[in-house]
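**Student:** What follows is a predicted structure for the sequence shown.
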Amino acid sequence: MIGRRKFIKAGALGASVLSVSEFLASCTRVSDNSRTVNKPIVVSTWDFGVAANQAAWEILKKGGKALDAVEAGVRIPESDLANATVGKGGYPDRDGYVTLDACIMDENGNCGAVAALEHIQHPISVARMVMEKTPHVMLVGEGALQFALANGFEKENLLTPESAHAWENWLKEKKYEPVVNIENKLFNAEKLPGNRYNHDTIGMLALDTLGNLSGACTTSGMAFKMRGRVGDSPIIGAGLYVDNEVGAATATGVGEEVIRTVGSFLVVELMRQGLAPRDACREAVERIIKKKPETAKKIQVGFLALNRNGDHGAFSLQKGFTYAVCDQRQRDLLVDGDSVY
């Protein structure tokens, strides 16, 4: 189904409209091999990407690095207690533990990740520290927590009263099966703080004024997952991939299917072959359908891509996948991604 573009009423960002000097300094559109490059730009998954993009834009509009922008951006939903799928306040696993996954990748191919991390509100910042301070790419579980605490992160209880209440209700039936856009169906948003429940993973991709790309991806994973389950979000090549010569991609939805197709890497490689971001995302979605056609009808998986020219696009299995865009032309654009079903 073809998606529709729509504008959200400008709110908090109205005060951040650039002055003429800032506009010129940030080099909105410059020529690159006879093509115009839309930079800086940041895109991110789901409705809560609008607020996340605002934080990233504060860095990008001043000529800051894409890497700094994506970290700052995804920290917003990580600390939003009204978001039960990312960071603090995320729904726990079936044993009542909140475990977080995240990864980050820069323009040089450097990357860091954490998985099954407990007690730390901002896993994306721990992932960046893994990238910058260790010879490794990923730390998990107790080792990731030990590393975070040794580097000054504060240990805290991530299980909010709202999440604990939802878990207790789930225990009555213990039904565990993926549901398309599950968060909208699990929550009674009218009774929750801010009435802002959206969907799962936030993946963010940014292109800065120097023409460099970076990406970040962070989640609390499937609600009431099996203890120890890790999805695609912290896995480089699955939940996120960046190639500065081509573009970047991120994924959202049922991580197991993204992992099976190495989805984000696939999207970037398809862009390398000449496909536009939307078309590359669509091909990745169709690979999932070819492998598991019956499963694909029951789950949601979406891909979001940004190429080195600042072009963006998305595609998903089911309708309802949205992504947010922020550049010099619009601060809070929300786009309905196209879908198969």
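**Tutor:** Thanks, I have the structure now.

**Student:** When you work out contacts or count neighbours from here on, use the C-alpha atoms and nothing else.
**Tutor:** Fine.

**Student:** how about the strands in the stretch 151-300 of the chain?
**Tutor:** 202-207, 213-219, 240-243, 247-253 (DSSP state E, counting those that start in this stretch).

**Student:** here's the one I want to compare it with:
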Amino acid sequence: MSTRRKFIKISALSATFLSGGFQFASAFGGSLKTAKDNKPVVISTWDHGIAANEAAWKVLSNKGTALDAVEAGVRVPEGDPNVRTVGYGGYPDREGKVTLDACIMDKDSNCGAVAFLQHIKHPISVARKVMEDTPHVMLVGDGALKFALSKGFKKENLLTPASEKDWKNWLKESKYKPVINIENHDTIGMLALDANGDLAGACTTSGASYKMHGRVGDSPIIGAGLFVDNEVGAATATGLGEAVIRMVGSHLVVELMRQGNSPEDACRLAVERIISKQKDVKDLQVGFIALNKNGEYGGYCIHKGFNYAVQDKSGTNLIDGKSKF
């Protein structure tokens, strides 16, 4: 996986240089510096964010809204069976069931979420329907499924042969121990700033592989996995959700930006807060990305290995997030 990520990163950087849009991104763990009022721009977690950003950019470059962009963007990994941590093809829980979590938030603080949703390939679109068509913020389980079906979503089997095979191999020992930076809880979170200067965000995942049936992480929880404040900025999280929930991590990042911190520094301070509350972080990975109203962005994580994708007018970059260790 690391080789693949390195290849994508080098290719993306090369494309940027050839297009004449020189930016010093961090192939060495640094941060990308942006000019003020850098918009539109989209940023998302992990290397599967490259393809997701491309779809979002099609919306943004045509003067579409940040909300439409983030929904379109994260639908790409949701529908890709080769992305084993999001949507269709995601790793199942220990009972062999694929359960999905997602949330979305717009410039006006409207938000919608679904959790423990089964049989629906695009939970982010169901979350948007919750936001726009109900008086609620979150629907879960059978209620979320019934709602999705009532809105015309198709019921499907989300357990692919590859994920089923891996689950059956896991059953031989049934050992549950998340492995950091490996395809285990690589949520996709996406943040966008559109040409009008408005922000939106989306977050979607199949959760930790082989989790207990019914487990829900941070990804569908507004304030934990995602938070947007159109006056300040937006943030989203990836990694082990329990640690993010305890600190209401994405809200914390946005509040730190409100205090005047840059996106990268806000992410770093939030990561340090999480570390301060843990007895041992050797096997714990949490990463944040953030985007402010000027289009400045950054990311930070506990351990080396987390990266994030960015696309703006100057091109595409895959950036290694700075890390505490």
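**Tutor:** Yep, that arrived. Everything quoted here is computed from the prediction, not taken from an experiment.

**Student:** what's the TM-score for these two chains?
**Tutor:** TM-score of the superposed chains, computed with TM-score structural alignment, normalised by the length of the second structure, equals 0.90; 301 aligned residues with a Cα RMSD of 1.7 Å.

**Student:** For residue 119 of the first structure, find the nearest of the strands of the stretch 151-300 of the first structure.
**Tutor:** strand 213-219 (13.8 Å; Cα to Cα).

**Student:** mean deviation of that closest one from the second structure?
**Tutor:** Compared with the second structure after the fit, strand 213-219 of the first structure shows a mean deviation of 0.1 Å (mean Cα distance after the TM-score superposition for the first structure).

**Student:** still on that earlier bit, ok, which of the strands of the stretch 151-300 of the first structure comes nearest residue 297 of the first structure?
**Tutor:** strand 247-253 (13.0 Å).

**Student:** ok, how many other residues are close to the aligned residue in the first structure for residue 266 of the second structure?
**Tutor:** Applying TM-score structural alignment, one finds that residue 266 of the second structure aligns to residue 280 in the first structure. When counting by other Cα atoms under 10 Å, one arrives at 28 neighbours for residue 280 of the first structure.

**Student:** contacting residues for residue 280 of the first structure?
**Tutor:** 267-268, 270-271 (Cα atoms under 8 Å, 6 or more residues apart in numbering).

**Student:** For the second structure, just list every one of the helices.
**Tutor:** All helices of the second structure, identified by DSSP state H, fall at 2-18, 49-60, 66-78, 123-133, 141-150, 161-171, 241-247, 249-258, 263-276.

**Student:** Compare those and give me the one nearest residue 198 of the second structure.
**Tutor:** With Cα to Cα as the measure, helix 66-78 is the member of the helices of the second structure nearest residue 198 of the second structure (6.6 Å).

**Student:** which residues sit in contact with residue 207 of the second structure?
**Tutor:** 85-86, 91, 99-101, 184-185, 187, 216-217.

**Student:** related to what we said a few turns ago, of all the helices of the second structure, which lies closest to residue 233 of the second structure?
**Tutor:** helix 249-258 (6.1 Å).

**Student:** do you know how far residue 219 of the first structure is from residue 98 of the first structure?
**Tutor:** 11 Å (Cα to Cα, to the nearest Å).

**Student:** Also residue 218 of the first structure?
**Tutor:** According to Cα to Cα, residue 218 of the first structure and residue 98 of the first structure sit 13 Å apart.

**Student:** Nearest residue to the middle of the first structure?
**Tutor:** The centre of the first structure sits closest to residue 203, judged by Cα atoms, centre = their mean, with a distance of 1.2 Å.

**Student:** so what's the residue mapped onto it from the second structure up against?
**Tutor:** In the second structure, residue 203 of the first structure lines up with residue 189, judged by TM-score structural alignment. Contact analysis of residue 189 of the second structure by Cα under 8 Å, 6+ apart lists 44-45, 74, 201-204, 225-226, 236-238.

**Student:** repeat that with 7 Å
**Tutor:** 44-45, 202-204, 236-237 (Cα atoms under 7 Å, 6 or more residues apart in numbering).

**Student:** so what's it closest to, chain neighbours aside?
**Tutor:** residue 203 (4.2 Å; Cα to Cα, 6 or more residues apart in numbering).

**Student:** Surely the one you found and residue 217 touch.
**Tutor:** No: with contact defined as Cα atoms under 7 Å, residue 203 of the second structure does not count as touching residue 217 (11.4 Å).

**Student:** Skip the chain neighbours and tell me the closest residue to residue 59 of the first structure.
**Tutor:** Nearest non-adjacent residue to residue 59 of the first structure, counting by Cα to Cα, 6+ apart: residue 69, 5.6 Å away.

**Student:** One more: residue 321 of the first structure?
**Tutor:** For residue 321 of the first structure, the closest residue by Cα to Cα, 6+ apart turns out to be residue 337, at 5.6 Å.

**Student:** Roughly how far does that neighbour sit from residue 304 of the first structure?
**Tutor:** 9 Å.

**Student:** ok, now residue 135 of the first structure?
**Tutor:** Where residue 304 of the first structure is concerned, residue 135 of the first structure sits at a distance of 29 Å (Cα to Cα).

**Student:** Then residue 106 of the first structure?
**Tutor:** 17 Å.

**Student:** next one: residue 201 of the first structure
**Tutor:** To residue 304 of the first structure, residue 201 of the first structure is 12 Å away according to Cα to Cα.

**Student:** Same check on residue 23 of the first structure?
**Tutor:** Counting by Cα to Cα, the gap from residue 23 of the first structure to residue 304 of the first structure is 27 Å.

**Student:** Now neighbour count and distance to residue 159 of the second structure too, for the contacts of residue 207 of the second structure, in TSV please.
**Tutor:** Shown next, in TSV, are the contacts of residue 207 of the second structure (neighbours: other Cα atoms under 10 Å; distance: Cα to Cα, whole Å):
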residue	neighbour count	distance to residue 159 of the second structure
85	26	12
86	35	12
91	32	8
99	30	10
100	34	12
101	30	15
184	21	16
185	27	17
187	34	18
216	21	18
217	27	20
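
**Student:** Cool, thanks, talk later.
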